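Peer 1: Pasting the sequence and the predicted model now:
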Amino acid sequence: MLFLLGETNVSLCMHIVYLILGSNLGDRKAILNKAIALISDKVGEVILKSKIYETAPWGGVEQPAYLNQVLMLKTTLNPEKTLKHVLEIEKDLGRVRVVKWGARSLDIDVLFYDDMIINTDDLKIPHPFIHLRKFVLVPLVEIAPNFIHPLFSVSVEDLLKKLVDHSDVQAIDASLL
């Protein structure tokens, strides 16, 4: 898209972003739905949503089971602004950072941003634990099995096939929540 603003040309590029949402405190389904609405409003158009999965906690901290869902969206935001907005959404929906990998009302992680590789103190894309987490790969494979991980040069489906994480990840009937 090309817009003319006075004498300045401004090009708006669309980027494809994959996010994972997780919640294990409060009304988990309502929190995921509110997060999706806010993401649509502040970050970009949600193109695809995986099923909702109930998953075992990851990271060795005793806590309730999570609901997780992966989204694919289109955005004009750069990676840093995308992160800024998802962190604001987490905070708006009650996220308090106390214990690393601890229970939380909402967690949103940027999994992929196009095929970019970013490694800064504040932002790591692709997310560094994708290939280790069944709760990420199962819903990601549902909506983007052939997406090629830019660091490993293999599809996310192949990453799932090689996964050693055997934690419980079950698709649920969201209407029953």
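Peer 2: That came in fine, so what should we check first?
Peer 1: all contacts plus neighbour counts: C-alpha atoms, from now on.
Peer 2: Fine.
Peer 1: Enumerate the helices of this protein by residue range, in sequence order.
Peer 2: 28-42, 79-92, 134-143, 156-162 (DSSP state H).
Peer 1: which helices and strands does the second one pack with?
Peer 2: Contacts defined by 3 or more C-alpha pairs under 8 Å, 6 or more residues apart in numbering; DSSP states H and E place helix 79-92 against helix 28-42, strand 107-113.
Peer 1: go on, the longest one?
Peer 2: With contacts defined as 3+ C-alpha pairs under 8 Å, 6+ apart, the secondary structure elements packing on helix 28-42 are strand 15-23, strand 45-49, strand 66-75, helix 79-92.
Peer 1: So which bits of stretch 13-33 are buried?
Peer 2: 15-25, 28-29, 31-32 (16 or more other C-alpha atoms under 10 Å).
Peer 1: Repeat that for stretch 68-86.
Peer 2: Across stretch 68-86, burial judged by 16+ other C-alpha under 10 Å covers 68-77, 79, 82-83, 85-86.
Peer 1: What of stretch 101-119?
Peer 2: Here stretch 101-119 shows 102-115, 117 as buried, counting by 16+ other C-alpha under 10 Å.
Peer 1: do the same with stretch 88-102
Peer 2: Within stretch 88-102, the residues scored as buried using 16+ other C-alpha under 10 Å are I89, E90, L93, R95, G102.
Peer 1: Check stretch 118-131 too.
Peer 2: The neighbour-count check on stretch 118-131 (16+ other C-alpha under 10 Å) flags K124, I125, P126, H127, I130, H131 as buried.
Peer 1: take a look at this one as well, against the first:
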Amino acid sequence: MAGKRLAVAWIGIGSNLGHPLQRCLRVIAALARHPRIHLVQVSSCYRTQPVGFGRQPWFINAVAEIATSLPPLALLRTLQRLETRFGRDRRHEFKNGPRSMDLDLLFHDQRVLRHPLLRLPHPGISHRRFVLVPLAEISPRLLHPVMGKTIDLLLKETDDVSQVVRVVLENNKNQTTHLPS
């Protein structure tokens, strides 16, 4: 990636089917192996309450910060190919339903984009604790280019009260710690 200007992007990662924690960890490793993506940092994984359609397993969510030479639509296509590789089949899904893998492009630098296939920043960020909590962990001072507020402030102001529980990995044992609402 030398010689090209790299964009900084943030990707929301989520899964609630199969073995979601392992899927999320494996997709993070796949992102790190991509030749045009440099993994900068990754949040903790969080066990999160489903939003919208409640009769489904809880999710595992995380956020990755990357540096990439890929423009937004090419990065979106890359993320969609990874979703498919990790078992996502959009033909059998419904809004806010279960997902084997969900990769959302949240931000791409401070770009604002309204395209039929992609909106940047991701339109639901300020109403989703499952995105805001891991994003605030790694980039609390990131400024939302449309709302003009930091991620920390958006988290404090959100109307979402869904549960978000940090998953702590120690010596191959999964433990959970509850975070304040």
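Peer 2: Yep, that arrived. None of the values given here were measured: they were computed from a predicted structure.
Peer 1: before we move on, back to that, just flag the most distant two among the buried residues of stretch 13-33 of structure 1.
Peer 2: Greatest spacing in these, by C-alpha to C-alpha: H15 and L25 (31.2 Å).
Peer 1: Let's check: the centremost residue of structure 2 is which one?
Peer 2: Centroid-nearest residue in structure 2: G12, 0.8 Å away (criterion: C-alpha atoms, centre = their mean).
Peer 1: follow-up on the earlier one: any chance of CSV for the helices of structure 1, columns distance to S11 of structure 1?
Peer 2: CSV is the format used below for the helices of structure 1 (distance: least, C-alpha to C-alpha, whole Å):
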stretch, distance to S11 of structure 1
helix 28-42, 19
helix 79-92, 16
helix 134-143, 29
helix 156-162, 31
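Peer 1: Between the ones you listed, which one is closest to G59 of structure 1.
Peer 2: That would be helix 134-143 among these, by C-alpha to C-alpha, at 11.9 Å.
Peer 1: Could you give the residue range in structure 2 aligned to that closest one?
Peer 2: Per the alignment by TM-score structural alignment, helix 134-143 of structure 1 matches residues 129-138 in structure 2.
Peer 1: How about the equivalent of N24 of structure 1 over in structure 2, nearest residue that isn't a chain neighbour?
Peer 2: With TM-score structural alignment as the criterion, the equivalent of N24 of structure 1 in structure 2 is N16. Of all residues not flanking N16 of structure 2 in the chain, F59 sits nearest, at 4.3 Å (C-alpha to C-alpha, 6 or more residues apart in numbering).
Peer 1: same question, P72 of structure 2
Peer 2: Nearest to P72 of structure 2 is H108, by C-alpha to C-alpha, 6+ apart, at 6.6 Å.
Peer 1: L93 of structure 1 reaches I108, doesn't it?
Peer 2: No. The criterion here is C-alpha atoms under 8 Å, and L93 of structure 1 misses it with I108 at 11.1 Å.
Peer 1: For the corresponding residue of structure 1 for V42 of structure 2, give me its contacts.
Peer 2: Using TM-score structural alignment as the criterion, V42 of structure 2 maps onto K49 of structure 1. Contact partners of K49 of structure 1, counting by C-alpha atoms under 8 Å, 6 or more residues apart in numbering, are Q69, V70, L71, M72, I143.
Peer 1: How about T150 of structure 2?
Peer 2: Applying C-alpha under 8 Å, 6+ apart, the residues near T150 of structure 2 are P140, R141, L142, L143, H144.
Peer 1: still on that earlier bit, now do the match of V42 of structure 2 against S11 of structure 1, distance only.
Peer 2: K49 of structure 1 sits 28 Å away from S11 of structure 1 when distances are taken as C-alpha to C-alpha, to the nearest Å.
Peer 1: ok, back up a step: which single one of the buried residues of stretch 13-33 of structure 1 is nearest to G60 of structure 1?
Peer 2: Nearest to G60 of structure 1 among the buried residues of stretch 13-33 of structure 1, with distances taken as C-alpha to C-alpha, is N24, at 14.8 Å.
Peer 1: Who are the contact partners of the closest one?
Peer 2: Each residue near N24 of structure 1 by C-alpha under 8 Å, 6+ apart is listed here: P64, A65, Y66, L67, A103, R104, S105, L106.
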